[in-house]
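# just need the structure, nothing else, for what follows:
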Amino acid sequence: MAECINCGDYTKFNGGLCYKCYKKDNVKDVAVAEKPIKATKEKNKIVDVTNEVGEVLIKESSTKKKKVKAADFNSFNYNLTKGRIAETLIERLFVDLGFQVFQYGMENTIPGIKDLLKGINDEVAMNIRRMPDLVVFKDGQAHFIEVKFRASGCFKLSDIDKNGDYPYKNALIVLMSRKHIKCVSFEDLQNGREITEKCRNYLGNRKEFDTDKELIIEYCKYAVKFFENV
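As a prediction, the model looks like this:
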């Protein structure tokens, strides 16, 4: 092992000085090195040590920031998954009720446009983003269906039309909760008829559909199974 020519401590090269002797004598042209020092962690900080010149660099840790972003991302994915499950259940329900069902919505109708619309907030872009999830067709009639999930079982006008510019005035909103499947038209919402936990706006009561209430109850049981811990 190479030793310092002054004190005998570790140095990188034979015939050289250790870091302490180098600093003491202020010698510039002699090869020097200290033993590698491991990076140490402090609260909310990371200390990086550079062995060659003895510089200590302190940087704020980005760990906390990353954790927050991960939490936001996981929350977004969680809500997205709940919405997808609700949409799939309602799609299958209408199929079983004898409807022809077509996936509508921005991502199904115009694949790839989502990225193109980033940062664009004109009327056309907003209308595309808010395209209803499904179109159902039976007995010569078609209906726009917007599927929503709410653990609370409540839905009001501002949940879909905050600025009074929702373009699909004839849409029907099908709300799935942990206990019920309810339905309200956008026109009903405009007239102050909201979906509440205790209201009786059940899908099976809608005049637009000749629905099988027993089948709807069966799908409510599916909803309870999927969303009981939400």
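# contacts, neighbours, all on C-alpha from now
Noted.
# buried set for the longest strand anywhere in the chain?
Secondary structure of the chain read by DSSP state E shows that its longest strand is strand 141-149. For strand 141-149, the neighbour count (16 or more other C-alpha atoms under 10 Å) marks 143-149 as buried.
# before we move on, what about stretch 83-94?
Buried-residue list, stretch 83-94, by 16+ other C-alpha under 10 Å: 83, 86-87, 89-91, 93-94.
# in helices, which of those residues appear?
83, 86-87, 89-91, 93-94 (DSSP state H).
# distance to Lys59 added to the residues you listed, as JSON lines?
JSON lines is the format used below for those (distance: C-alpha to C-alpha, whole Å):
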{"residue": "Gly83", "distance to Lys59": "41"}
{"residue": "Ala86", "distance to Lys59": "45"}
{"residue": "Glu87", "distance to Lys59": "46"}
{"residue": "Leu89", "distance to Lys59": "50"}
{"residue": "Ile90", "distance to Lys59": "51"}
{"residue": "Glu91", "distance to Lys59": "52"}
{"residue": "Leu93", "distance to Lys59": "56"}
{"residue": "Phe94", "distance to Lys59": "57"}
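# Proceed likewise with the subsequent sequence, for comparison:
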Amino acid sequence: MKWVLNAPTIQASRARAAVAAGLTETLATAAFLGSVAEFPHLRNQAPDLYRAFIEQCWQHASDRGLTSLIHPRSHFTEAKAAPLRREAYLRLRRNWNITNKLGLFDINRDEKNFDVAIYGSRRAEPDFIMASSVHHPRVINESLIHDGSGTLPAFRDDNDKWDLRPHRERILHVDLERLSAWKSILEDENTSVLDTRMVYTVNSNAMQILTLTCHRTPDEGSTATVLCRVERVH
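Presented below is the predicted three-dimensional model:
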């Protein structure tokens, strides 16, 4: 018997081979990223390359070294990411939450924000500073040396423009006391303080308002929805 392979048959065969190769790679990657031995802080989480990369950076970093990363903030806000978040809190030195409202960065304009995080060696307790909803990187540098005078910034200014005013109160110090305040907003009493999800506020007064006026309602999933009324503080 003589077999004759025509063009459609060859194309179909190549397509099946490409699909098989792609599926094999996907399954292998998922199995590797799901390895608790390789990535102990990703237990019970969906396979995620950026989270795996964060953990690899920690494992290979010097005790005296620092690791600076630009990454999404989902491990700080997703309930199931508590193991990774706990470790991140103990390693963070700086965490700058930056938006792309001004289109400064060559990423999708629909990408609402990302974090610039600086990690170091593991500490016994959280001790880092952060700023949130920053529309331009220079605002961080200027806020670090600001004298604290003037009107507090908001997400938008009085002219409904993206607020680019620096202010000392944009810089928040995060320790166990701050995490406890976040827990009072987002978590139930059974959640460990170190597992508390991060709260992103424009300035320290907004954080105080949240602590006093917000209440927590359960979402359909394991996350929480914060319902509150935040007024601009002058």
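# give me the TM-score for this pair.
TM-score of the superposed chains, computed with TM-score structural alignment, normalised by the length of structure 1, equals 0.25; 100 aligned residues with a C-alpha RMSD of 5.9 Å.
# one step back: what's the longest strand of structure 1 packed up against?
Applying 3 or more C-alpha pairs under 8 Å, 6 or more residues apart in numbering; DSSP states H and E, we find strand 141-149 of structure 1 packed against helix 63-96, strand 134-138, strand 172-176.
# ranking those by burial, who's on top?
Mean neighbours per residue, mean count of other C-alpha atoms under 10 Å, is largest over those for strand 172-176, with a mean of 24.
# what angle do the helix or strand that it is followed by and helix 63-96 make?
Using DSSP states H and E, the helix or strand that follows strand 172-176 of structure 1 in sequence is strand 181-185. Counting by axes from the mean of the first three to the mean of the last three C-alpha atoms, to 10 degrees, strand 181-185 of structure 1 lies at 90 degrees to helix 63-96.
# in structure 2, which spans are strands?
67-71, 92-99, 113-119, 128-134, 172-174, 215-218, 224-227.
# would a markdown table of those strands with mean neighbour count and distance to Ile140 of structure 2 be doable?
Converted to a markdown table, the strands of structure 2 look like this (neighbours: other C-alpha atoms under 10 Å; distance: least, C-alpha to C-alpha, whole Å):
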| stretch | mean neighbour count | distance to Ile140 of structure 2 |
| --- | --- | --- |
| strand 67-71 | 16 | 15 |
| strand 92-99 | 22 | 8 |
| strand 113-119 | 20 | 11 |
| strand 128-134 | 22 | 7 |
| strand 172-174 | 18 | 11 |
| strand 215-218 | 14 | 30 |
| strand 224-227 | 16 | 26 |
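# I'd like those strands as TSV, with distance to Leu27 of structure 2 appended.
Converted to TSV, those look like this (distance: least, C-alpha to C-alpha, whole Å):
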stretch	distance to Leu27 of structure 2
strand 67-71	24
strand 92-99	32
strand 113-119	28
strand 128-134	37
strand 172-174	39
strand 215-218	34
strand 224-227	32
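# quick revisit: quick check, nearest of the buried residues of strand 141-149 of structure 1 to Gly105 of structure 1?
Taking C-alpha to C-alpha as the measure, Gly105 of structure 1 lies nearest Glu146 of these, at 9.0 Å.
# wait, doesn't that closest one sit right on Lys182?
No: counting by C-alpha atoms under 8 Å, Glu146 of structure 1 stays clear of Lys182, with 11.9 Å between them.
# now for the strand or helix carrying Glu214 of structure 1, which elements pack on it?
Using DSSP H and E, Glu214 of structure 1 falls within helix 213-227. Here helix 213-227 of structure 1 touches helix 63-96, going by 3+ C-alpha pairs under 8 Å, 6+ apart.
# continuing past the helix it packs on, what's the next helix or strand?
strand 100-103.
# so which bits of that next one are buried?
So for strand 100-103 of structure 1, counting by 16+ other C-alpha under 10 Å, buried means 101-103.
# next one: Lys82 of structure 1 from Gln100 of structure 1, what distance?
Distance, Lys82 of structure 1 to Gln100 of structure 1, using C-alpha to C-alpha, to the nearest Å: 24 Å.
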